[in-house]
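Just the structure for this:
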Amino acid sequence: MAGNSFGKAFKITTFGESHGKAIGVIIDGCPPNVEVDLEFIQQELDKRKPGQSKITTQRKESDTCSILSGIFEGKTTGTPIMLLIPNEDQRSKDYSHIQDKYRPSHADYTYQVKYGIRDYRGGGRSSARETAARVAAGALAKLFLKQYNIEIFSHVSAVGKIQAPNLSSNNIKELLAIREENIVRCADPATAKEMENFIGVIKKEGDTVGGKIATVIQNVPVGLGEPVFDKLHADLGKAMLSINAVHGFEYGSGFEGSSMRGSEHNDIFINPEHSNKALKTLTNFSGGIQGGISNGMDINFNVAFKPVATIMRAQNTIDQEGNDVEITGKGRHDPCVVPRAVIIVEAMAALVIADHLLRNKAYQ
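Okay, here's the model as predicted:
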């Protein structure tokens, strides 16, 4: 199966299935002498792992990560790094009722037609369980970016029609503290409580709901991004759209910019405070990227997630023989995926920036 690798200079390849023995990732291209903080990597994984709150799937996975290669005396060696995460709480019997049925809006039908075989246990390779490997790799990318003071922050900005106000603070550490004080991972406490209550209602109804995640990346140097097809925003878009359940990506002014005039939308350059600093702009409708290349302003984007496809209600569908059948979701599933997806979005953003930072060094 192709399509299991991401990145060019900082390249990852993930492996494993939802109900296999383990999942993991091989990282190739990470520079040597990056200090590896195992506790930080585990903390990142804990933010994504299942069973962490009443509004997430109750599958119990510790997501304990082991490093099998590429690390010596607490630092990367420049050789391939392998991270392994065992699966501990598989309940394959929960999926026996759908082994010959196609679940609506899942990958069952497309995988069956493409490969002639599919792992119906939790979706196999198409399961969001795979994203734990991305988070582990993204944590290592963040440790690399730390050397350049590059910071990434994501939070749940919308659940259904509940929208959080735009963030006013530029202090990412402050926003992180607020975000981690609630189980929705929204940096506005009042909105977070409203979101939590709404997700609870949706769960009781046996239904699911989608949402949005907003992200800001700070201290990105000018010059990241490759013309013409490897533009920075294009790679960020691909990274985000590769995440399970993502249906939309916009950066800067996004779709709102299509209704503006050029005189309103243009970001006017101003002199920097100091001569050795990069130019700044009065506005940032470009989202920190112009011509596909970072311009030194904050990079910001939004990611839209669809409702989780597995619902605890009866639905009509078709089996592999083409017969009309009824199907009802069983097992342990998230009523809303965005609280756990926050750290996945950050991880994929870190991987993109790390990759482009290393590719840019060729020109320095």
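
all contacts plus neighbour counts: C-alpha atoms, from now on.
Fine.

contacting residues around the closest residue to Asp28 other than its chain neighbours?
Distances taken as C-alpha to C-alpha, 6 or more residues apart in numbering put Pro80 closest to Asp28, at 4.6 Å, once the chain neighbours are dropped. Applying C-alpha atoms under 8 Å, 6 or more residues apart in numbering to Pro80 gives the contacts Ile26, Ile27, Asp28, Gly29, Cys30, Ser69, Gly70.

Which members of these are the farthest-apart pair?
Using C-alpha to C-alpha, the two most remote members of the contacts of Pro80 are Gly29 and Ser69, lying 13.2 Å apart.

got the residue ranges for the strands in the stretch 51-200 of the chain?
66-69, 71-72, 75-76, 81-86, 151-159, 162-163 (DSSP state E, counting those that start in this stretch).

what's the last one packed up against?
Strand 162-163 sits against helix 189-204, with contacts defined as 3 or more C-alpha pairs under 8 Å, 6 or more residues apart in numbering; DSSP states H and E.

repeat that with 10 Å
When contacts are defined as 3 or more C-alpha pairs under 10 Å, 6 or more residues apart in numbering; DSSP states H and E, strand 162-163 sits against helix 189-204, strand 211-218.

With respect to Cys65, which of the ones you listed lies nearest?
Here strand 211-218 is closest among these (C-alpha to C-alpha), at 25.7 Å.

and the next element down the chain from the closest one?
helix 232-241 (DSSP states H and E).

Tell me which residues of that following helix come out buried.
Leu232, His233, Ala234, Asp235, Leu236, Gly237, Ala239, Met240, Leu241 (16 or more other C-alpha atoms under 10 Å).

mind giving me CSV with those and columns for distance to Arg91?
Below are these laid out as CSV (distance: C-alpha to C-alpha, whole Å):
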residue, distance to Arg91
Leu232, 40
His233, 39
Ala234, 38
Asp235, 36
Leu236, 34
Gly237, 34
Ala239, 30
Met240, 29
Leu241, 28
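
Another for comparison:
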Amino acid sequence: MAGNIFGKLFRVTTFGESHGHALGGIIDGCPSGLKLNFEEINNELNRRKPGQSSIVTQRKESDEVIFLSGIFDGFTTGTPIGFIIKNKDHNSKDYFNIKNIYRPSHSDFTYYKKYVIRDYRGGGRSSARETVSRVVAGAIAKQLLKIYNILIKAYVSSIGGLNLSENYNKLDFSKIENTPVRCPDIQLAEKMIKYINKFRKKGDTIGGIITCIIKNVPIGIGEPVFDKLHAELGKAMLSINAVKGFEYGSGFYGTKIKGSNHIDKYKNNGSTKTNFSGGIQGGISNGMDIYLKVAFKAVATIKKKSINFNKKKIFVKGRHDPCVLPRAVPIIEAMSALVLYDYIHMYKILLF
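Purely as a prediction, here's the structure:
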């Protein structure tokens, strides 16, 4: 199976399945001399892990990372960083009834046709549990980006028909973690929680949108043509399970206004009066805030009876998220960090 490596110089390779012994990864290209904050790494994992509230899957995993290499006395050595996260609470028997069945809108059919064998336990390699390895690598990338004071903050801005219309500049990011749904508008967050619970009780699911803001990005990150910064960010986000759409800057809204109103006029200091460009022009960062949105579908694993590929009625057991967005917030931040630090590493900006 190809496609398990992300990045060019700062690269992460992930491995493992949802119900295997462990998941893990290898981070290559991390510079030596970085004093790791293990508490911050664990905090990122805690934000992603299952069982953290009533509106996510009740699978109980501590998601404790075990580092195997590349770290000595708390400092990175410059050699590959190997790590694993053991699976402890996987109930494989819940999936025996779909051993020979293709669940609708899942990867079951395509995986089997491509590889002639599939791990039906929780989706195997196609499970979103794979993203736990991305969060570990992203947490380290975040610590490297702190040297530049680059701040990455993501939050849930939409669940179904409930939308946060407030401009991100007016939001208090410190409130993002105050609710299990990770929306900084507390009143809207309470409505979102009730909305998700309504679908959970019915055995159904609901989707939404996560907004991500990246501040203090140096001018000049990204390359023209094929390696545009927004193209890499788009690839990163679209590689996440259940993601159906990506936009940055004015996005699709930019199609509804005329060019004379969409132009970001310059100030005397080189910054712009507006930021419809979303901090990226010609594929290169211009020093303004980068902001993007990622759309997640209502996931296909529902507890209602559904019709499979062979027109048989099936009932999917197991523990699943009625809405994946709350747990996806740290994944969005992690992938953003991996993209940005890989570019910075390529330009050899970082000096120890």
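
Please identify which of the buried residues of helix 232-241 of structure 1 is nearest to Gln163 of structure 1.
Using C-alpha to C-alpha, Met240 is the member of the buried residues of helix 232-241 of structure 1 that sits closest to Gln163 of structure 1, with 20.3 Å.

That closest one -> structure 2?
Structural correspondence for Met240 of structure 1 with respect to structure 2 (TM-score structural alignment): Met237.

thinking again about what came up before, rebuild the strands of the stretch 51-200 of structure 1 as TSV, extending it with mean neighbour count and distance to Asn271 of structure 1.
Shown next, in TSV, are those (neighbours: other C-alpha atoms under 10 Å; distance: least, C-alpha to C-alpha, whole Å):
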stretch	mean neighbour count	distance to Asn271 of structure 1
strand 66-69	14	47
strand 71-72	16	44
strand 75-76	18	40
strand 81-86	20	43
strand 151-159	25	24
strand 162-163	16	35
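
what about those strands, which gets the closest to Ala354 of structure 1?
Nearest to Ala354 of structure 1 among those is strand 151-159 (11.6 Å), distances taken as C-alpha to C-alpha.

Now do the closest one: distance to the chain's middle.
Remark: strand 151-159 of structure 1 is offset 10 Å from the chain centroid, using C-alpha atoms, centre = their mean, to the nearest Å.

Can you check which part of structure 2 that strand sits on?
Counting by TM-score structural alignment, strand 151-159 of structure 1 corresponds to 151-159 in structure 2.

any idea what Gly257 of structure 1 aligns with in structure 2?
Gly257 of structure 1 maps onto Gly254 in structure 2, by TM-score structural alignment.

swap that for His356 of structure 1, sorry
Here His356 of structure 1 is matched to Tyr343 in structure 2, going by TM-score structural alignment.

That match and Ala141 touch, don't they?
No. With contacts counted by C-alpha atoms under 10 Å, Tyr343 of structure 2 stays clear of Ala141, the gap being 11.4 Å.

From the buried residues of helix 232-241 of structure 1, pick the one nearest Asp94 of structure 1.
Leu241 (28.3 Å).

Quick one: residues contacting that closest one.
Asp235, His247, Gly248, Phe249, Val303, Ala304, Phe305, Val345 (C-alpha atoms under 10 Å, 6 or more residues apart in numbering).

if we go to 6 Å?
By C-alpha atoms under 6 Å, 6 or more residues apart in numbering, Leu241 of structure 1 lies in contact with nothing.

One more: Glu17 of structure 2?
Gly124, Arg125.

how about 8 Å then?
Glu17 of structure 2 neighbours (C-alpha under 8 Å, 6+ apart): Leu23, Gly123, Gly124, Arg125, Ser126, Ser127, Arg129, Glu130.

Go through these and single out the one with the most neighbours.
Among these, Leu23 has the most neighbours (other C-alpha atoms under 10 Å), with 24 neighbours.

What's the match for Ile299 of structure 1 in structure 2?
So Ile299 of structure 1 corresponds to Ile290, using TM-score structural alignment.

Count the residues that sit near its match.
Considering only other C-alpha under 10 Å, Ile290 of structure 2 is surrounded by 23 other residues.

right, and it touches Pro218 too?
No. Applying C-alpha atoms under 8 Å, one finds Ile290 of structure 2 not in contact with Pro218, separated by 10.9 Å.

returning to what we had before: burial measure for the match of His356 of structure 1, as a count.
For Tyr343 of structure 2, the neighbour count with other C-alpha under 10 Å is 22.

on that earlier part again, want to throw the strands of the stretch 51-200 of structure 1 into CSV with distance to Val34 of structure 1?
Output for the strands of the stretch 51-200 of structure 1, formatted as CSV (distance: least, C-alpha to C-alpha, whole Å):
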stretch, distance to Val34 of structure 1
strand 66-69, 14
strand 71-72, 9
strand 75-76, 5
strand 81-86, 12
strand 151-159, 16
strand 162-163, 39
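
Of all the ones you listed, which one is nearest Ser169 of structure 1?
That would be strand 151-159 among the strands of the stretch 51-200 of structure 1, by C-alpha to C-alpha, at 11.7 Å.
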